[in-house]
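**Q** Can you look at this prediction? I've put the sequence above it.
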Amino acid sequence: MRDGVPSTSAQSALRRLRRRPEAWLLAVILIVGTIFSLTARDFLSLPNIIDLLETYSVQAIMAMGLFVVLVSGGIDISFAATASVAQYCAALLASQLGLPAPLVILAGLAVGGILGCLNALLIHYVRITSIIATIAMMSVSFSLLMYFSGGKSIYTLPDWWTDRIVFWQTETESGDLVRITLPIVAMVVVTLFTWAWMTRSSAGRQLYAMGGNAEAARRIGINIGRLQFVAYGYLGLMAAIAGMLQAHRVGESVPNAMYNTELAVLSAAVLGGASLTGGIGTVPGVLLGIVLLAILQNGLNLLGVSSYFFQIVIGITILASTSLTVISSRRGRRHRILAEAPANG
């Protein structure tokens, strides 16, 4: 800085920061959080914050899987149904057959992974558009689950599944018990793994390349089909983990417990900067998207605002993100045409 004027490098860094969705999202979170802390009692209390972390840990885990699919250039609407099916199948094996924990968990993960790979098969080999294929799979999976389960919940889960696993706990002055439990720790582990995998591994870089330009990625030797199975299979695994953690949280397996969470998770991903056209997005951005939605819903609930208003926020978020994506792509196409015009002329 010279004479109170930032240096060129500092100005350049500031401009890059302003362009990042995470910076704007963090600013919005701070503003919204400040407003709710002044208007809603107990909003910033430690018990409320920890409760938010545990409540939204399931959605955050699914959002990590969806982030990978979005980066690869696809979209998946069936992950909530996948989570429900994996959870219920694992619950049946645990309650009806009495299988041990490792086998039940592996079976649940296998169901999720298989359903995810089935989406990839339909998209890559049958050539069905990703949104159509996954909407169809969502309908089929959830309908079959409700048909065979009769909509009945399973309340007889074994103790190893329902017992709370507490990593840290403390008691506040008001007598409230604050605990860091398994869902919160699982969310942190999944988030860190997804971040490291997508930023440090060859597969992660290839997924970004495929989402940015699938044809160019194919020309340089990237196996598009294999990567689609990796992306959708990973989302299937994350959905299965989320489903089993949800059953752990509530102590039962409810067939429709995960129903209608797709749009909230998708909103968090696009809020965090993950493009619906692929190749763009970061794990911290998606996590901040989850945080913003959690703050909005919790703050509105504390203020007694109707839950339908939160659904309006989700809808506006998706519309705004899609509009910005289309506008940006049009501008990029226009700039490329203008840049190529002199050469062609």
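**A** Nice, I can see it. Residues are numbered from 1 along each chain as shown.
**Q** okay, CA-based contacts and neighbour counts for the rest of this
**A** Will do.
**Q** in stretch 179-189, what's buried?
**A** Residues of stretch 179-189 classed as buried by neighbour count (16 or more other CA atoms under 10 Å): Arg179, Ile180, Thr181, Leu182, Pro183, Ile184, Val185, Ala186, Met187.
**Q** contacts for it?
**A** Stretch 179-189 has contacts (CA atoms under 8 Å, 6 or more residues apart in numbering) with 50, 53-54, 57-58, 60-61, 164-170, 245, 249.
**Q** In helices, which of these fall?
**A** Under the assignment DSSP state H, those contribute Ile50, Leu53, Glu54, Ser57, Val58, Ala60, Ile61, Leu245, Arg249 to helices.
**Q** Quick check: the gap between the first one and Ala242.
**A** In this structure, Ile50 and Ala242 are separated by 18 Å, where distance is defined by CA to CA, to the nearest Å.
**Q** can you tell me which of the buried residues of stretch 179-189 are in helices?
**A** Those of the buried residues of stretch 179-189 mapping onto helices are Leu182, Pro183, Ile184, Val185, Ala186, Met187, per DSSP H.
**Q** burial of Val126, as a residue count?
**A** Val126: 10 surrounding residues under other CA atoms under 10 Å.
**Q** helix/strand/coil for it?
**A** On the three-state scheme (DSSP: H, G, I helix; E, B strand; the rest coil), Val126 is labelled coil.
**Q** How about the contacts made by it?
**A** Val126 makes no contacts at all, as judged by CA under 8 Å, 6+ apart.
**Q** for Leu271, same thing?
**A** Contacts of Leu271 (CA under 8 Å, 6+ apart): Pro21, Leu25, Gly285, Val286, Gly289, Thr317, Ser321.
**Q** and the residues you listed, which two are the farthest apart?
**A** By the measure CA to CA, those have their two most distant members at Gly285 and Thr317, which lie 14.6 Å apart.
**Q** what's next to the host helix or strand of Leu109, contact-wise?
**A** Secondary structure from DSSP states H and E places Leu109 in helix 101-124. Outside helix 101-124, the residues that touch it by CA under 8 Å, 6+ apart are 79, 82-83, 85-87, 89-91, 93-94, 128-130, 133-134, 137, 160-161, 225, 228-230, 232-241, 244.
**Q** That helix: which residues count as buried?
**A** 104-105, 107-124.
**Q** same check, this time on stretch 135-149
**A** Ile135, Met137, Met138, Ser141, Phe142, Leu145, Ser149.
**Q** Out of the residues you listed, which is nearest to Ala257?
**A** Phe142 (11.1 Å).
**Q** State the helix or strand in which the closest one lies.
**A** Using DSSP H and E, Phe142 maps to helix 130-149.
**Q** can you list contacts of that helix?
**A** Here helix 130-149 has contacts from 74-82, 84-85, 119, 122-123, 151, 255-256, using CA under 8 Å, 6+ apart.
**Q** Below is an additional structure, to be compared with the one above:
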Amino acid sequence: MRRLFRTHATEICLLAVIVLIAAFLAFATPRFFTLGNAFDLLNISSVNIIFAVGLLVVLIAGGIDISFAVAASVVQYVTALILGQVGGGGWASGLLIAGGIGTLLGAFNAFIIHRFKIISIVVTIATFNIYFGLLMFFTRGVSIYTLPDWWTERIILYEREMADGSWAEIRLPVLVMAICVAATWFLIRHTTTGRQLYAFGDNPEGARRFGISIGAMQFIAFGWLGLMAGIGGLIQAHYAQEVVPNALYGRELDVLAAAVLGGARLGGGKGSVLGCVLGVLLISITQNGLNLMGVSPFAFKMIIGAIILVAITLSNSRIDKLLPILKTERRRR
């Protein structure tokens, strides 16, 4: 038991906090502790979890990416336009197109970081603005409401009628999220590439001397996040049943907070899929509870900022590795 707590302390603490917050909210608002609300939370959280496990791989490799949410918006729009030109397609072609475009956008970030030796946070701030600026310029902020039927058709995996006549449903986003979580867990825990990502993030210079390719690690990490961004963008449009250019704008902070809260270190070499998922769920539960209690949404933004600050402060990393990863990035030059 002691060994379990030592190796999974972050996850156990997060689970305990989730239980305490859920217990408080169950007393604070009667609508919180219902099966319908629990299923809604799971459906709504699915896209952020997909984003978070992608970001986790980048954080493990010692990088930071804040452009993924905007990249997912670009993927949504471009995918919708391509599918319109090819007659609608289906889930297979949609996932292939969205995943491919997302991977290319992630690889572009990796290319700039590796080729010009620029720290990742600076590059992704730049591409964040480039992607969003181009998207809004070419779309003029106009949404796409006419999507192929397969993309907007609601797919229910499990449903149950409630006492008030409403239905509690688990939908397709939850299944896609589970597949992405399992794939990421397998990548980082059961492949040589995953072990190399941990080694590279923890000690870039030592990993390089051991023969691990810096460029390969960066392209794999940012490419994987791009893939998850593409899939997440496709699923978010499915859930919303429309493509809105700025729908995902601003999610990057929520996802980053969840990943850091889940134990991912802003210096590389540490992080788990379970902690990442629990971090997203904790933030989603907090936001849901505040909404049900009628608390201003601006209060939630303050909480997100506090979560990031506290998580960084309590990290067992050295502070020089937590500040925009300058020392780690210099070693890679």
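**A** Now that the structure is in, tell me what you want to look at. Bear in mind the structure is a predicted one, so any value in this text is a computation, not a measurement.
**Q** Please state their TM-score.
**A** TM-score of the superposed chains, computed with TM-score structural alignment, normalised by the length of the second structure, equals 0.92; 320 aligned residues with a CA RMSD of 1.7 Å.
**Q** picking that back up, toward the C-terminus from the helix holding Phe142 of the first structure, list the very next helix or strand.
**A** Counting by DSSP H and E, what follows helix 130-149 of the first structure is helix 159-162.
**Q** what's that next one aligned against in the second structure?
**A** Matched against the second structure by TM-score structural alignment, helix 159-162 of the first structure falls on residues 149-152.
**Q** same check, this time on stretch 289-303 of the first structure
**A** Aligned by TM-score structural alignment, stretch 289-303 of the first structure falls on residues 279-293 of the second structure.
**Q** mind listing what's buried in that stretch?
**A** Quick answer for stretch 279-293 of the second structure (16+ other CA under 10 Å): Gly279, Val280, Leu281, Leu282, Ile283, Ser284, Ile285, Thr286, Gln287, Asn288, Gly289, Leu290.
**Q** Would you tell me which helix is longest in the first structure?
**A** The longest helix of the first structure (DSSP H) is helix 307-344.
**Q** what's that one packed up against?
**A** Here helix 307-344 of the first structure touches helix 262-271, helix 283-302, going by 3 or more CA pairs under 8 Å, 6 or more residues apart in numbering; DSSP states H and E.
**Q** Can I get the ones you listed in CSV including distance to Ala214 of the first structure?
**A** Formatted as CSV, those follow (distance: least, CA to CA, whole Å):
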stretch, distance to Ala214 of the first structure
helix 262-271, 20
helix 283-302, 21
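**Q** Tell me which of those helices sits nearest to Ile220 of the first structure.
**A** With respect to Ile220 of the first structure, and counting by CA to CA, the nearest of these is helix 283-302 at 26.1 Å.
**Q** neighbouring contacts of that closest one?
**A** Contacts for helix 283-302 of the first structure (CA under 8 Å, 6+ apart): 21-22, 25-26, 28-29, 32-33, 36, 40-41, 43, 52, 56, 59-60, 63-64, 67, 191, 194-195, 264-265, 267-274, 306-307, 310.
**Q** What mean distance separates that helix from the matching residues in the second structure?
**A** Here helix 283-302 of the first structure is compared with the second structure after superposition; its mean distance to the aligned residues, by mean CA distance after the TM-score superposition for the first structure, is 0.5 Å.
**Q** circling back: now the contacts of helix 130-149 of the first structure: which count as buried?
**A** Buried by 16+ other CA under 10 Å: 74-82, 84-85, 119, 122-123, 255-256, out of the contacts of helix 130-149 of the first structure.
**Q** so stretch 98-117 of the second structure aligns onto which residues of the first structure?
**A** Counting by TM-score structural alignment, stretch 98-117 of the second structure lines up with residues 108-127 of the first structure.
**Q** Stretch 204-221 of the second structure now?
**A** Taking TM-score structural alignment, stretch 204-221 of the second structure hits residues 214-231 over in the first structure.
**Q** and the matching stretch, which residues are buried?
**A** Neighbour-count burial for stretch 214-231 of the first structure [16+ other CA under 10 Å]: Ala214, Ala217, Ile222, Ile224, Leu227, Gln228, Phe229, Val230, Ala231.
**Q** returning to that earlier point: so which of the ones in helices among the contacts of stretch 179-189 of the first structure wins on neighbours?
**A** Ile61 (31 neighbours).
**Q** The aligned partner of that residue in the second structure: what's it in contact with?
**A** Superposed on the second structure with TM-score structural alignment, Ile61 of the first structure falls opposite Ile50. Taking CA under 8 Å, 6+ apart, we find Ile50 of the second structure in contact with Met177, Cys180, Val181, Met228, Ala229, Ile231, Gly232.
**Q** and the third one, what pairs with it in the first structure?
**A** To tie it back to what came earlier, the one meant is Val181 of the second structure. Under TM-score structural alignment, Val181 of the second structure pairs with Thr191 in the first structure.
**Q** so which helix or strand takes in its match?
**A** helix 182-200.
**Q** chain center to that helix: distance?
**A** Per CA atoms, centre = their mean, to the nearest Å, the displacement of helix 182-200 of the first structure from the mean C-alpha position of its chain is 12 Å.
**Q** Next SSE downstream of that helix?
**A** As assigned by DSSP H and E, the chain's next helix or strand after helix 182-200 of the first structure is helix 202-212.
**Q** May I see the buried residues of that following helix?
**A** Using 16+ other CA under 10 Å as the test for burial, helix 202-212 of the first structure gives Ala203, Gly204, Arg205, Gln206, Leu207, Tyr208, Ala209, Met210, Gly211, Gly212.
**Q** Can you give the contact residues for that helix?
**A** 68, 70-74, 197-199, 216-218, 222, 224, 227, 231, 277-280.
**Q** The helix or strand following it vs the second structure, mean deviation?
**A** Note on helix 202-212 of the first structure: by DSSP H and E, the next helix or strand toward the C-terminus is helix 214-219. Compared with the second structure after the fit, helix 214-219 of the first structure shows a mean deviation of 0.6 Å (mean CA distance after the TM-score superposition for the first structure).
**Q** follow-up on the earlier one: how far apart are the helix holding Thr191 of the first structure and its match in the second structure?
**A** Using mean CA distance after the TM-score superposition for the first structure, the mean distance for helix 182-200 of the first structure is 1.0 Å.
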